[in-house]
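Colleague: Return atomic coordinates for the entry below.
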Amino acid sequence: MSDTSSRLRIVWIYPDLLSTYGDRGNVLILRRRAELRGIPTETIHVHSSDRVPVEGDIYLIGGGEDRPQILAAERLRADGGLKRAAERGAAILAICAGYQIIGESYGDDADNPLPGLGILDIRSGRGTSRAVGEIVADVDPGLGVGRITGFENHQGRTALGPSARPFSTTVRGVGNDGATEGAYQGQVIGTYLHGPALPRNPALADLLLRMRVGDIPPLQRSWGDALHEERLAAVL
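Modeller: Reported below is the predicted structural model:
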């Protein structure tokens, strides 16, 4: 955890711009799974008029529509706090629009390239069709998460540069390009998965915790595990 706090600092970036699809659930589940293990937490809500603190442990960014996405990217680039936090070794989970803007570039509603934050080595544009529906993917085995499930609603297509690795291989749905879904680089993870992602995939929440806390004890089976299995069974 942060050298300046005995609590795990969870930073929720721009809920006023990037929380269109219920992504607040990611904050709630991450905090809950930490506290069930006796890890004290502090949740910091950073609105678009606020400075981004660099001392956080885990940063969460949600999805949004085209214009809020552009505004969020402009303000985050001018602020610089999120990029400095990544350079310090903070963990980041970025969803959909958030995933695109932490990359090198992304497309606006006319597919004109706009600069991203340069945290993740990806480049995103717009595809010819919209990806809408349930998605299932197998996470890189080295991350210890397994199969994940979510809901995608985007027209983005994302290409990975040499420094980023595919977060998962698509089993059902589109993701980046129909073959892979999301990307990761160090302790930064980007994905198109809504649903929200962490309530549907408790193992993904635990991965973020391990990135900052280290080894964590397992928890007893919960409704989150049941939801994960139900969604996989319903889709496949």
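Colleague: C-alpha from now on. contacts and neighbour counts both.
Modeller: Fine.
Colleague: quick one: the helices in this structure?
Modeller: For the chain, the helices defined by DSSP state H occupy 24-35, 66-79, 81-88, 97-101, 197-200, 202-213, 223-235.
Colleague: between those helices, which one is nearest to residue 124?
Modeller: Shortest distance between residue 124 and the helices of the chain, using C-alpha to C-alpha, is found for helix 97-101: 6.1 Å.
Colleague: Residue 136 is nearest to which of the helices of the chain?
Modeller: The closest of the helices of the chain to residue 136 is helix 223-235. By C-alpha to C-alpha, the value is 7.3 Å.
Colleague: next one: that closest one to chain centre, how far?
Modeller: 20 Å (C-alpha atoms, centre = their mean, to the nearest Å).
Colleague: quick revisit: tell me the most buried of the helices of the chain?
Modeller: helix 97-101 (a mean of 29; mean count of other C-alpha atoms under 10 Å).
Colleague: Output the contacting helices and strands for that one.
Modeller: helix 66-79, strand 122-139, strand 188-191 (3 or more C-alpha pairs under 8 Å, 6 or more residues apart in numbering; DSSP states H and E).
Colleague: and residue 107, which of these is closest to it?
Modeller: The nearest among these, by C-alpha to C-alpha, is strand 122-139 at 4.6 Å.
Colleague: got the helices and strands packed on helix 97-101 as JSON lines, with distance to residue 33 columns?
Modeller: JSON lines is the format used below for those (distance: least, C-alpha to C-alpha, whole Å):
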{"stretch": "helix 66-79", "distance to residue 33": "28"}
{"stretch": "strand 122-139", "distance to residue 33": "20"}
{"stretch": "strand 188-191", "distance to residue 33": "19"}
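Colleague: Here is the second sequence; please produce its structure so I can put it next to the first one:
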Amino acid sequence: MLKVCHLYPDLLNLYGDKGNVIAFLQRCRWRQIPVELVEVNVGEPVNFHDIDFLFLGGGSDREQNLMAADLLARKDSLVEAINQGLVVLAICGGYQMLGQYYLTTDGQRIPGLGILDHYTKAGNARLIGNVIIDMKIGAETIKVVGFENHSGQTFIGNMEPLGKVITGYGNNGQDGLEGVRHKNVFGSYLHGPLLPKNSKLTDLFIKLSLERRGIKQDLLPLEDRFEDQAVKVMVDRHIK
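Modeller: The predicted model follows:
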């Protein structure tokens, strides 16, 4: 049985981010992989050691402030689970929160969880639009598509990015990188939601979650014609 945890679904669900959880669950069920969803809101208990896939979405500044203290109180348990292979997908505000700090336009440094080494600073303009990145999964390079809308500019230093920007802004609109990957933690600015649009990425998370349970196996292939065609349309539209 795989256990999926959606953290703060009532607060962090911009641009249909919950669709990431739905896609993960459905692709498991199509393969007859037993899977269970746990939704955890502020103040509710969760044991990260029992979780295989953790999703943390994006929200407005108000929503993020409401849950920041709650998440900080869970940090030690979360870090321990990450070191033991917990698979994490964090989008936009959730991605920023895993880093060292957020620097506001007036110079105020708002501490993050400090789980990853990246930091974010507020920009003067919003980075908005469709994004296409090249991402490596093993020996294969795939196109990943999504939508971004953020003013924060994130810098990941020497960490591994999720992918290289083909079109769009990505982390900061400067270095050509999007997202971050550290162990089984993935951060990204791509809304849309991300996983229903990118079946191979969803399957990577399922495979890593199974491996966390000590199960190493090839996933049963699914009929992904429509998903693949949707990605192709986006790529053809934006890459000449």
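Colleague: picking up where we left off before, is it possible to export the helices of structure 1 to TSV including distance to residue 146 of structure 1?
Modeller: As requested, the helices of structure 1 are exported to TSV (distance: least, C-alpha to C-alpha, whole Å):
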stretch	distance to residue 146 of structure 1
helix 24-35	18
helix 66-79	30
helix 81-88	25
helix 97-101	20
helix 197-200	13
helix 202-213	8
helix 223-235	11
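Colleague: mind listing what the residue opposite residue 47 of structure 2 in structure 1 once aligned touches?
Modeller: Aligned by TM-score structural alignment, residue 47 of structure 2 pairs with residue 53 of structure 1. With C-alpha atoms under 8 Å, 6 or more residues apart in numbering as the criterion, the residues that contact residue 53 of structure 1 are 81-82, 85.
Colleague: Same list (those residues) but as JSON lines, adding distance to residue 18 of structure 1.
Modeller: Compiled in JSON lines, these are given as follows (distance: C-alpha to C-alpha, whole Å):
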{"residue": "81", "distance to residue 18 of structure 1": "17"}
{"residue": "82", "distance to residue 18 of structure 1": "15"}
{"residue": "85", "distance to residue 18 of structure 1": "19"}
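Colleague: Of the residues you listed, just say which sits nearest to residue 230 of structure 1.
Modeller: Distances from residue 230 of structure 1 to the contacts of residue 53 of structure 1, taken as C-alpha to C-alpha, are shortest for residue 82 (35.1 Å).
Colleague: So what does that closest one match up with in structure 2?
Modeller: When structure 2 is aligned by TM-score structural alignment, the residue opposite residue 82 of structure 1 is residue 78.
Colleague: same thing with residue 100 of structure 1?
Modeller: So residue 100 of structure 1 corresponds to residue 96, using TM-score structural alignment.
Colleague: if you skip the residues just before and after it, what's nearest to that match?
Modeller: Leaving aside its chain neighbours, residue 96 of structure 2 sits nearest to residue 120 (6.5 Å; criterion: C-alpha to C-alpha, 6 or more residues apart in numbering).
Colleague: how much space between the aligned partner of that neighbour in structure 1 and residue 137 of structure 1?
Modeller: The alignment partner of residue 120 of structure 2 in structure 1, by TM-score structural alignment, is residue 124. According to C-alpha to C-alpha, to the nearest Å, residue 124 of structure 1 and residue 137 of structure 1 sit 19 Å apart.
Colleague: thinking again about what came up before, could you check how far the match of residue 47 of structure 2 is from residue 214 of structure 1?
Modeller: To residue 214 of structure 1, residue 53 of structure 1 is 22 Å away according to C-alpha to C-alpha.
Colleague: contacting residues around the match of residue 82 of structure 1?
Modeller: So residue 78 of structure 2 contacts residue 48 (C-alpha under 8 Å, 6+ apart).
Colleague: still on that earlier bit, might one say that the residue nearest to residue 96 of structure 2 is in contact with residue 155?
Modeller: Yes. Between residue 120 of structure 2 and residue 155 there is a contact at 6.3 Å, judged by C-alpha atoms under 8 Å.
Colleague: What degree of burial does the residue nearest to residue 96 of structure 2 show, as a neighbour count?
Modeller: 25 (other C-alpha atoms under 10 Å).
Colleague: same deal with residue 127 of structure 1?
Modeller: For residue 127 of structure 1, using other C-alpha under 10 Å, the count is 15.
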